[in-house]
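Visitor: Sequence first, predicted model second:
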Amino acid sequence: MTTEHLIQPDWPAPQNLRAAVTTRLLPGASQPPFDAFNLGAHCGDAADAVAANRQRLIELAALPHPPHWLSQVHGTGVHRVLSREPVSMPRQADAAVTDVPGAVLAILTADCLPVLFATKNGSEIAAAHAGWRGLAAGVLEATVAAMRSAPENILAWLGPAAGPAHYEIGEEVRAVFVDPDPAAATCFVAIRPGHWLVDLYALARRRLAAAGVTAVSGGDLCTISDPQRFYSWRRDGRTGRMASLVWLAR
């Protein structure tokens, strides 16, 4: 399996940490437009194809246990995982945190920003789903607050998301960030009246820094501009989802 098929985050993670991001290039059961390795259960793909892909994910990513999938709602809820084995019904939340070795946290995205967290000593991990709504609402701050470690001891990695050269938004989205934080205007570039390009990565770094997390890596993989590897809702509309995964080795 090449790095194009299964991405390994590049960050100064502790030795006992494992992480991976899936791509649509993995050998899967999904048919167009979800081809081939869609892991999203609520985007219109056949349920049996998603189930087959999720089962195969355990082998392809060498997971110690099935992932703890979430029912993501673009909010700020953080679920604390207390067991290696996932529950039958996904919890409604947009982030998860755990200190249980072998428990696999998973975030599904197709333009929204997945953020993985780990403590520098390898005692705790977290994962968050941060589209613009979640970023504005404070999902990253909520995730950091839910971790039992001090923010200065936390590492973060920004996964594949809609990149700053391609993610166009309207004035109402810009205002959500700039009205309470005028300095956030540096994260937007005007392209025509009422329309802006937004840098989700820069917004995430601002939010993380405000929460005390400054050791941040990643933020260089654009889902919109790479149709071979990544699903993109903004580019394609009806499409699949990738998973960003993190766990502690036992």
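Guide: On my side now, so go ahead.

Visitor: going forward, measure contacts and count neighbours with C-alpha atoms only.
Guide: Fine.

Visitor: Then Leu155 would be within a strand, right?
Guide: Yes: judged by DSSP: H, G, I helix; E, B strand; the rest coil, Leu155 forms part of a strand.

Visitor: here comes the other one, which I'd like you to weigh against the first:
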Amino acid sequence: MTRLLLPDWPAPANVHAVCSTRLGGCSTGAFASLNLGNHVGDEPARVALNRSQYQLAAALPAVPVWLNQVHGTVVATLAVNSTAGITADAAISREPGVVATVMTADCLPLLLCDVTGTQVAAVHAGWRGLCDGVIEATLAHFKRPAEVQVYLGPAISQAAFEVGSEVREAFIKHDPAAAQAFICGKAGKYQADLYQLARQRLAACGVSQIYGGSYCTYQQSELFFSYRRDGQTGRMASSIWLV
């Protein structure tokens, strides 16, 4: 049975959002079972079936606009005629029925909407995109960031996310307060808190309505794919749309 996660946030009634898990698809082996990524080595026919199952189970109003994600900061503006394959790591929409979607398997998915329910966005934030400003680039498309609500979807937790000193230094160069999101690990490594880093960036832009951020894709292996844990693995989706 397909298992989906519904964000626990006070979004306007016309804003719908959902995150998939790894449960409820037809893929096998490393991709078991609801793998939605068609770029990870899974059988294309199975991915296509999984995507159809996701669309049905989530009651999506249209096929998601699947992005070509490259860990960058480009934000795509989607419309009803947008097609898959746009190279971007975030997408916004102001048109009902357009499903903004990002795929992840440890990176942080963010879902955004304004409190008036006129605009939504989906963001893929790995450490590099987060450090380089993908959140700020997305918020630049909103007139009043203080009126934006954000849901932090399933990502790797600090306990499982080991990085080198160069990652820590890159974040601190942008904002010294980022040091609070790192703790010392083993052999000169650090444990990075993607959720906290994202909250810091959001707060710096004036966003205070932030929800979610309680899952760990690495540790909760029964629910989530994790690239850091398994290497070859599937991808989950996080989607948001207006009705």
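Guide: Good, I have the coordinates. Here the structure is a predicted model, which is why all the values come from computation and not from measurement.

Visitor: Fetch the TM-score of the aligned pair.
Guide: Here the TM-score for the pair of chains, by TM-score structural alignment, normalised by the length of structure 2, is 0.97; 243 aligned residues with a Cα RMSD of 1.2 Å.

Visitor: dump the residue contacts of the aligned residue in structure 2 for Phe34 of structure 1.
Guide: Using TM-score structural alignment as the criterion, Phe34 of structure 1 maps onto Phe31 of structure 2. By Cα atoms under 8 Å, 6 or more residues apart in numbering, Phe31 of structure 2 lies in contact with 42, 232-234.

Visitor: Tell me which two in the residues you listed are the farthest apart.
Guide: The distance between the two most remote of the contacts of Phe31 of structure 2 (Cα to Cα) is 9.6 Å, for Asp42 and Gln232.

Visitor: Compare neighbour counts for those two and give me the winner.
Guide: Shown here are Asp42 of structure 2 and Gln232; by other Cα atoms under 10 Å, Asp42 has more neighbours (21 against 15).

Visitor: and that one, what pairs with it in structure 1?
Guide: Using TM-score structural alignment, the partner of Asp42 of structure 2 in structure 1 is Asp45.

Visitor: What sits closest to that match if chain neighbours are left out?
Guide: Of all residues not flanking Asp45 of structure 1 in the chain, Phe34 sits nearest, at 6.6 Å (Cα to Cα, 6 or more residues apart in numbering).

Visitor: What distance do you get for the residue most central in space within structure 2 to Lys173 of structure 2?
Guide: What sits nearest the mean C-alpha location of structure 2, by Cα atoms, centre = their mean, is Pro109, with 1.3 Å. For Pro109 of structure 2, the distance to Lys173 of structure 2 equals 24 Å [Cα to Cα, to the nearest Å].

Visitor: all strands of structure 2, in order?
Guide: Secondary structure of structure 2 (DSSP state E): strands located at 4-5, 15-20, 75-78, 90-93, 100-104, 108-114, 120-125, 148-152, 162-163, 182-184, 190-192, 209-212, 236-242.

Visitor: thought Cys187 of structure 1 was touching Asp199?
Guide: Yes: using Cα atoms under 8 Å, Cys187 of structure 1 is in contact with Asp199, at 5.3 Å.

Visitor: Just list the residues touching the corresponding residue of structure 2 for Arg56 of structure 1, thanks.
Guide: Aligned counterpart of Arg56 of structure 1 in structure 2: Gln53 (TM-score structural alignment). Listed by Cα under 8 Å, 6+ apart, the contact partners of Gln53 of structure 2 are 2, 25.

Visitor: Next: the one 3 residues further on.
Guide: Taking Cα under 8 Å, 6+ apart, we find Leu56 of structure 2 in contact with no residue.

Visitor: distance of it from Val99 of structure 2?
Guide: To Val99 of structure 2, Leu56 of structure 2 is 13 Å away according to Cα to Cα.

Visitor: What of Thr138 of structure 2?
Guide: 16 Å.

Visitor: Equivalent analysis for Ala160 of structure 2, please.
Guide: For Ala160 of structure 2, the distance to Val99 of structure 2 equals 31 Å [Cα to Cα].

Visitor: In terms of neighbours, single out the busier of the two.
Guide: Neighbour count, other Cα under 10 Å: between Ala160 of structure 2 and Val99, Val99 has more, with 31 against 17.

Visitor: which residue lines up with that one in structure 1?
Guide: Val99 of structure 2 maps onto Val104 in structure 1, by TM-score structural alignment.

Visitor: The longest helix seen in structure 1 to strand 242-248, inter-axis angle?
Guide: With secondary structure taken from DSSP state H, structure 1 has its longest helix at helix 47-60. Helix 47-60 of structure 1 and strand 242-248 are oriented at 40 degrees to each other (axes from the mean of the first three to the mean of the last three Cα atoms, to 10 degrees).

Visitor: Good, wrapping up.
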